[in-house]
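**Q** please work out how this folds:
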Amino acid sequence: MRVFKSSVLIVIASFLISSFAFAQEYKHEVIVKDLSNPWGFTFLPDNSMLITEKKGELIHFKNGKKTKINSLPSIEQYGQGGLMDIELHPDFANNRYIYFTYIASHGSGRGYNTVLMRAIFKDGKLSEKKILYKASPNSTRGQHFGSRIAFDREGYVYFSIGDRGDRDANPQDVTRDGGKIYRLHDDGKIPEDNPFVKKSGAKKAIYSFGHRNPQGMETNPFTGEIWTHEHGPRGGDEINIIEKGINYGWPKASFGINYSGSKFTNNTSLPGMKDPLHHWTPSIAPSGMAFISSNNYGTLKGSLLVGSLKFEYVSVCTIENDKVIKEEKILEGLGRVRSIEQGNDGFIYVGIENLGIVKLLPKK
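**A** Coordinates of the predicted model:
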């Protein structure tokens, strides 16, 4: 009996040690301090950063100093919305274009909806600001604005807008904004091959629909596909690969339930609707997304990183044949993870609420 107990204790101890060792292997360094909600950030060619604070501030971080950019449009914070994602044009080095999303009240209806804007960033100032898309109508609901931005290999710009809390009207109707992934030319023009260009009454910028609130979007550096993740309600957070004209199911099919505990659908899958490649039930509240494509982290190359707002960690998702076959948690307990990017140097940087931006250090 003593031998058996000793063996069990050894096994348990080994498990705890190995689990603890993994958690401790990846340390971090705080690079940008004192940020309240770094909703998005991106690296310029000189390795400086442009950082969006949800409260409506755009910060240029260079040589250890933060400089507030004062030439933004008027931006308010309302519910889950404010100044959100930011992305560089693929040819930024030559054209100096940046793209960012925020909420605005102009247009039809009371309240707010999501805007995609392009501007030139040069010499610490924004100029030639141009609204490329404004969702309508506005809504007084404070949730589900989206919003992430990504460019594909052909130079199209994609962006997400959440269902604005109106799940029964917006996500399944392509004549309405909300609950969609959109695709535009870099100047805001509608691509002629967008899937609903010829559909009467449809919003021509829509590329896919049936989404709830996508707060992660990244171009897979290995395949060129657009990957997203989105919030479910109680359960049903999803990872999806975005395809032209595809219906991703919300709210007709979902692994989630109402926050009250009741069901809103009995279907987790339906004909004609695309199933997620992965889902989290219960929800982790995902935000921020990046692939590791550098060699800086050894065997983690090829992994997908997803931040958890709810549980305050980064999930390292091992991908095999477009499936998540394993998850590991790193950077636990630092705070709500809002944004993740791989820098020009191949290192991973993570935006954490009420902390700042930290650099993920490789194992020694």
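
**Q** all contacts plus neighbour counts: C-alpha atoms, from now on.
**A** Noted.

**Q** quick one: Pro362 is in a helix?
**A** No: with DSSP: H, G, I helix; E, B strand; the rest coil as the criterion, Pro362 is located in coil rather than a helix.

**Q** and for it, nearest residue in space, chain neighbours not counted?
**A** Of all residues beyond its chain neighbours, the one nearest Pro362 is Tyr297 (5.4 Å), with distances taken as CA to CA, 6 or more residues apart in numbering.

**Q** please give me the structure for this one as well, since I'd like to look at both together:
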Amino acid sequence: MKNHFIYMLVLFLGTVACAQKQRVDDVPLTSNTNYTYEVIVSELTNPWGLEVLPDGSMLITEKSGELIHFKNGKKTLVANVPEVVSRGQGGLLDIRLHPDYESNGWIYFTYSSPEGEEDGAMTALMRAKLVNNTLIKKELLYKGSPNTRKGQHFGSRVRFDKNGDLFFSIGERGERDANPQDITRDGGKIYRLYDDGSVPKDNPFVRKADAKEAIYSYGHRNPQGIAVHPETGKIWIHEHGPRGGDEINIPESGKNYGWPVISYGVNYSGTSFTDITKKEGMEQPLYYWVPSIAPSGMAFAYETGDKHLDGNLLIGSLKFEYLELDILKEGRVVAREKLLEDIGRVRNVINHNGTIYVGVEGKGIVKLIKK
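**A** You can find the predicted model right below:
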């Protein structure tokens, strides 16, 4: 009887251990071949950011530092772009129009800036106006610090929420153990500003000793996707994990998202850097990927006229070279589909008035089309 009890106890503990290791939120990935694409802008190297102007022309950032105005089938380089350090993952990054662009003309973009006393670069946010394919009235709204010569984890995406507040991301710049958990340092954060670069008084760390008051949430690794939920108005992000542990999060004011104290990933070498995935005071991701898909670009599908797409989330995969459709139900990922398989490294995806545009490295800007 005693041996039977011990056997049953060992079996139970083994079952619990296996259950803890199993990903309870894992969602199988299927292929959906009902979609294809049309090339809109060809021969681009790394189309990091994309915006569509009111006249239908496009502004496209190349990571190398070029800002392209694509109009009537012709690419024109925009002049007076700020100095960009194109190193590793740094360069000219995201671009976004002001919600009232037609009345004020402001364009916002992030880039790796060498400004500052230290050698190297750090992510910066600037706004400017476009006149005769030249940037004028440039205003530096935020510059992370300190600079570093490291080439990884600059972020960065820019989005306005429904209230007109400006959110942008800066990755932790390869300073895993220094930046993301420290609110007195830039890096590994989501930031919130007013459109003129001033800090909202209700930001969570305003008047905190030595804190970077623009910080909205912290404990992030390298967020390269931001989108605004069309119904709730909430900001959603995704961020790169290391080897495994890419995450979708819905950042909330003042919350800590755990990196690198908690993670579902391991070092690129396969070794462990943390043995915990949960900790009190640190937020769990809405969804995480193992293995990593290397997500970049993020958009909600809505007003597309396609019932299968609308209400769901589109995310680019750099690693596996497809566009991922995440089917949502009650705010959770319940199904995943590969669209545009083997198209190339998907760097960006946007929804412009119901049309889905995708930026693909080495290919250009393509439009998603249902067959």
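
**Q** on that earlier part again, mind checking what the residue nearest to Pro362 of structure 1 lines up with in structure 2?
**A** Taking TM-score structural alignment, Tyr297 of structure 1 has Asp306 as its aligned residue in structure 2.

**Q** count the neighbours of Ile330 of structure 1 for me.
**A** Neighbouring residues of Ile330 of structure 1 were enumerated by other CA atoms under 10 Å; the total is 21.

**Q** not counting sequence-adjacent ones, nearest residue to the counterpart of it in structure 2?
**A** Mapped onto structure 2 by TM-score structural alignment, Ile330 of structure 1 lines up with Leu339. Leaving aside its chain neighbours, Leu339 of structure 2 sits nearest to Leu323 (5.0 Å; criterion: CA to CA, 6+ apart).

**Q** surely the one you found and Arg336 touch.
**A** No: between Leu323 of structure 2 and Arg336 there is no contact under CA atoms under 8 Å: 10.4 Å.

**Q** neighbour count for those two, which is higher?
**A** Applying other CA under 10 Å to Leu323 of structure 2 and Arg336 shows that Leu323 carries more neighbours, namely 31 against 20.

**Q** and that one, what does it touch?
**A** Contacts for Leu323 of structure 2 (CA atoms under 8 Å, 6 or more residues apart in numbering) come out as Leu314, Ile315, Gly316, Ser317, Lys338, Leu339, Leu340, Glu341, Val346.

**Q** how close does the counterpart of it in structure 1 get to Lys363 of structure 1?
**A** Counting by TM-score structural alignment, Leu323 of structure 2 corresponds to Val314 in structure 1. From Val314 of structure 1 across to Lys363 of structure 1, the span is 16 Å (CA to CA, to the nearest Å).

**Q** before we move on, back to that, a strand runs through the match of Leu323 of structure 2, doesn't it?
**A** Yes: assessed with three-state DSSP, Val314 of structure 1 lies in a strand.

**Q** measure it to Tyr26 of structure 1 for me?
**A** Using CA to CA, Val314 of structure 1 is found at 11 Å from Tyr26 of structure 1.

**Q** same check, this time on Gly249 of structure 1
**A** 37 Å.

**Q** more neighbours: those two, which one.
**A** Neighbours were counted for Gly249 of structure 1 and for Tyr26 using other CA under 10 Å; Gly249 has more, 24 against 15.

**Q** which position in structure 2 pairs with that one?
**A** Under the alignment (TM-score structural alignment), Gly249 of structure 1 maps onto Gly258 of structure 2.

**Q** cool, and Pro282 of structure 1?
**A** In structure 2, the residue matched to Pro282 of structure 1 (TM-score structural alignment) is Pro291.

**Q** how about Val30 of structure 1, what's its partner in structure 2?
**A** Here Val30 of structure 1 is matched to Val39 in structure 2, going by TM-score structural alignment.

**Q** contact partners for the match of Gly249 of structure 1?
**A** Gly258 of structure 2 is in contact with Gln181, Tyr218, Gly219, His220, Met282, Glu283, counting by CA under 8 Å, 6+ apart.

**Q** list the residues that contact the second one.
**A** Under the criterion of CA under 8 Å, 6+ apart, the neighbours of Tyr218 of structure 2 are Pro180, Gln181, Ile183, Gly188, Lys189, Ile190, Gly254, Lys255, Asn256, Tyr257, Gly258.
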